[in-house]
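Chemist: Fold the stuff below for me.
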Amino acid sequence: MRTRYYSKVSASRSPRTRREMSEQEKQPLDLALTVNLERLQTVYTSCSDFIVRKFAIGGQMEAAVIYIDGMSDTNGIDKYVIAPLMNAEDAEGANLSQLAEKRIGVSDKRIVSTLGDCIGAISNGLPVLLRDQEAIGLACGLIKWEQRSIEEPAAESAIRGPREGFTETLRVNTSLLRRIIKSPLMKLETITLGEYTQTKVTIAYIEGLASASLLQEVRSRLGRIEIDGILESGYIEEMIEDTPRSPFPQLLSTERPDVVCASLLEGRAAILTEGSPYALIAPISLFTLLQSPEDYYQRFWVSTVIRWLRYFFAIMSLLLPSLYVAVLTYHQEMVPGSLLSSMATAREPVPFPALIEALMMEVTFEALREAGLRLPKQVGAAVSIVGALVIGQAAVQAGLVSAPMVIVVAITGIASFMIPRYITGIAIRMLRFPLIILAGTFGLLGIMMGIIAIVLHLCALKSFGMPFLHTIATPKFREMKDILIRAPWWALDTRPQLYDDQPVSHRQPVKQATGSGQEGES
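Modeler: Okay, here's the model as predicted:
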């Protein structure tokens, strides 16, 4: 698993430069302040935001604070570091650690002893204090940069439920999880990926609920990633999923902290990436992709009805155009006479067969949908809706397509909007086209061949070693309580058994708080 992005510099020069920098970063700091500053200035040459602020501790000992402008709190540096040390009358005879304890009013302080430690701290926004005649430095936690405030996720809006969404700042995202799950059993392991970006990636799980084999697999797959940079969690998702060539996602991406916490409570693991508002959840199944977080905030019978409606429209989104093409092309006897007569009348001026007609309309509808997503929010929805109405009506009047085909494509588009996950909708939309081609070539037999191929692919698909059809492959009644229906909370007394070595399978007993309180006891 090796991925490289090379610049226009020749590949023979680039690796050697990185090796030289790696060897240089391993060198310990020198006693002389001037030597250390020269080394850092050599590393950050041609960097206009690299700032060196020299001053004298107690008016005698030379020192310097090094930081990146725009990433460190300059007011905090002046107030809590430089001013107290310049006025320190007891600086003589005290080392840097002693001065830090007495004079520097910053809670987050740590010693750095190598050039690489200094570079790592400075690159992460921590100003580094160096003093002459000391071979150590002090990194102060005075980080300050602009960040987006917490907002409601636009792609996962809900009528009922929390309105908080992840941001691009990793520590803000982990704090959102801590606000929901306050137990110290929730663990957060952080690693660094990307040779140039040095992106922090955090693995979140609950100790005692997550399987040891799952955690080992997550750590192993992340540890094998070798890449120049990680700019978004999509980089990681593509490199750690079991079958990258499958149209179905094998990890769940979400902006909602409540979805992540619910998955952690089921024994799953989450991966959070610095610079990305999306968390990845593993393992998942096909039914995980068809569930909405709002299912668990509405009354259970309402959620069950909506869930079945969602399943029905997901199947319709996949099969409706191909069924129309197959019936109209090969199986006209299946259509009632009056309906067949009206459909034949509508298709009389159309010069194309049903297969070409369906492909034209589907491609046009998908183009309009993507155009609506890329346009500004103020005009995107209007352009996509008006464009579909105008183009559909004009195409029917021009005799390019029939009115029944426009209705079928419109119903299919509405059905696809019922799918709660955008990436799942894309997978179904991709599979719709080969099914239409099979239907136009072989009729209903072609549709059955396509369905069998999809089912076989789903049976072979895995998410971090767990079968994608895990729940229905080994049917158990307790597993079906959150798949085919959404059972009431007092009946959901078991966790999904994701792996054989999962340590805990039973939830805390829940009692229904109505009547005598005995009916809902688990």
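
Chemist: When you work out contacts or count neighbours from here on, use the C-alpha atoms and nothing else.
Modeler: Fine.

Chemist: What segments of the stretch 101-250 of the chain are strands?
Modeler: According to DSSP state E, counting those that start in this stretch, the stretch 101-250 of the chain carries its strands in the segments 109-112, 128-131, 137-140, 186-193, 199-206.

Chemist: Out of the ones you listed, which is the most enclosed?
Modeler: When these are scored by mean count of other C-alpha atoms under 10 Å, the highest mean neighbour count falls to strand 128-131 (a mean of 26).

Chemist: Now tell me what touches that strand from outside.
Modeler: 33, 61-67, 96, 118, 121-122, 136-140 (C-alpha atoms under 8 Å, 6 or more residues apart in numbering).

Chemist: Among the residues you listed, which ones are in helices?
Modeler: Among the contacts of strand 128-131, the members found in helices (DSSP state H) are 33, 96, 118, 121-122.

Chemist: which of the residues you listed has the most neighbours?
Modeler: The residue in these with the most neighbours, by other C-alpha atoms under 10 Å, is C118 (28 neighbours).

Chemist: Another sequence for comparison is provided below:
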Amino acid sequence: MFEKSSDIVYRELHLGEQKGMLIFFDGLVDLQLIDSDVLKPLLNCDNQELNSSEIISLKQLLKRVVTTADISSSQKLQDVTNHILSGDTVLLIDGMTEALFISLKGWEKRGIEQPESEVVVRGPRDGFTEDLRTNTTLIRRRLKTPKLKMEQKTVGRLSKTDLVITYIEGIADDSLIQEIHERINRIDIDAILESGYIEELIDDNPFSVFPLVGHTERPDKVAGSLLEGNVGIIIDNTPFCLIAPQTFFQLIQSPEDYYQRYITSSFIRILRYLFLIVSLLLPSLYVAITTYHQEMLPTSLLLSIAAAREATPFPALIEALIMEVAFEGLREAGVRLPRAVGSAVSIVGALVIGQAAVEAGFVSSTMVIVVAITGIASFVIPGYEQANSIRILRFPMMFLAGFMGLYGVFLGVITLQIYISRLRSFGVPYFSPIAPLDTNNLKDIFVRAPWWAMNKRPGYGGKNKTNRIKRNSRPGPNQ
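Modeler: Below is the predicted model:
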């Protein structure tokens, strides 16, 4: 079965009169632990006891010889194969009908570092890694309660990828947990190489431009989501944990909102919504107004824009498309290039290309300013996937503005609002608690109310709206 596998190790040994063999993959196990906890105890045990008339029993080995804590056994050949491939060490003894599985995993792991995709000024500096057990430990350290449940599954016919469904019993809705189990159980694929595979296969609407399942590298964000009734899905070999269900407003929020004072967090959150609108609509409004509705501009501003566009050979729509495509290309190049030169290339490239395009007369200086403000606004959105959806929607909005003016922009906004209101994430309305309106959950949407005012858990993560803080916890002088 394992022929042509140069990394598999067969270690023969003698236990009295019985022959034995250890089987494991080099690189998946800790060789020092095998020597100290398995080989030495087996080879140094009492030979008279092993040479008794009875064949060595599994129970005897478990109690007297092998001292490793995590040991299991099976009589099935498929179980033996799966354990070897998962990094366990298999002990076979001549005459025994069971194989012994000894967990001595020891592959190389990346250290715990601050996530680069979700940087915060104030907050924990640890992030998920590619090791499943390390990630579950980071969550367990934050929620020291037996109600934190972690149910493990294996997905992928060839990859045999382990994943853990985690939730807090009594807070997460039972129907939500069951639905997630059913969707994962339906997955039948040859391999799962990243959490994006699972995300796409359990999505309510795979054709949606908006992410309906959240993902994060931050264990504190997962812990906070579990406390609100959501369910986390931790996948082996990836540092990104999935969170379900997910709403539109949760993707605008940042873990840092809950670590700063609520006044500061509320101001920053309002700023995010403002720049989200700017990122989506600013190029479209510029195209619509300069093409069809010049009378809406003050005379001095209109003359300034007209003078800047005097030498431009293209209409405003083509001009906006050229600059937006160029900017998105530079941003993508900055992401793919090595870190040392990526930021320099994106910044210098934008300056050089923008200045050269203006001097050559391809675009106006006003359009360069509009595109620059739009690009900066898109970076304010915390969620990378949410920012990508806004980047994509910006282009059809520009086409509507170019062909129909402000009527097209308003039509696009109304259509987008209807589309978002129809989306569901594991049965939860994507635009909740706005549509449908739930006034009890508005305390943590556009602004962040103080903790003593958010005494109820949000209901869109489950039906269990339990108290999370006592009413008399409001700070103030002692009475």
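
Chemist: May I have the TM-score of the superposed chains?
Modeler: Superposed pair, TM-score by TM-score structural alignment, normalised by the length of structure 2: 0.97. Supporting alignment: 474 aligned residues with a C-alpha RMSD of 1.2 Å.

Chemist: returning to what we had before: specify which member of the ones in helices among the contacts of strand 128-131 of structure 1 is nearest to G380 of structure 1.
Modeler: Nearest to G380 of structure 1 among those is I122, at 42.2 Å by C-alpha to C-alpha.

Chemist: ok, for the aligned partner of the closest one in structure 2, nearest residue in space, not its chain neighbours?
Modeler: Matched by TM-score structural alignment, I122 of structure 1 corresponds to I84 in structure 2. The shortest distance from I84 of structure 2 to any non-neighbouring residue, by C-alpha to C-alpha, 6 or more residues apart in numbering, is to F24 (5.8 Å).

Chemist: what does the one you found align to in structure 1?
Modeler: Mapped onto structure 1 by TM-score structural alignment, F24 of structure 2 lines up with Y67.

Chemist: Test my guess that that match contacts I122.
Modeler: Yes. Using C-alpha atoms under 8 Å, Y67 of structure 1 is in contact with I122, at 5.6 Å.

Chemist: so how far is M405 of structure 1 from A395 of structure 1?
Modeler: For A395 of structure 1, the distance to M405 of structure 1 (C-alpha to C-alpha, to the nearest Å) stands at 11 Å.

Chemist: The corresponding residue of structure 2 for L215 of structure 1 and A244 of structure 2: what is the separation?
Modeler: Matched across to structure 2, L215 of structure 1 falls on I177, judged by TM-score structural alignment. Remark: distance between I177 of structure 2 and A244 of structure 2 (C-alpha to C-alpha) = 10 Å.

Chemist: all helices for the stretch 101-250 of structure 2, in order.
Modeler: Using DSSP state H, counting those that start in this stretch, the helices assigned to the stretch 101-250 of structure 2 run over residues 132-142, 174-185, 195-201, 219-227.

Chemist: Check the mean deviation of the shortest one from structure 1.
Modeler: Between helix 195-201 of structure 2 and its aligned partner residues in structure 1, the average distance after superposition works out to 0.4 Å, using mean C-alpha distance after the TM-score superposition for structure 1.

Chemist: who does that helix touch, helix- and strand-wise?
Modeler: Counting contacts by 3 or more C-alpha pairs under 8 Å, 6 or more residues apart in numbering; DSSP states H and E, helix 195-201 of structure 2 is packed against strand 241-244.
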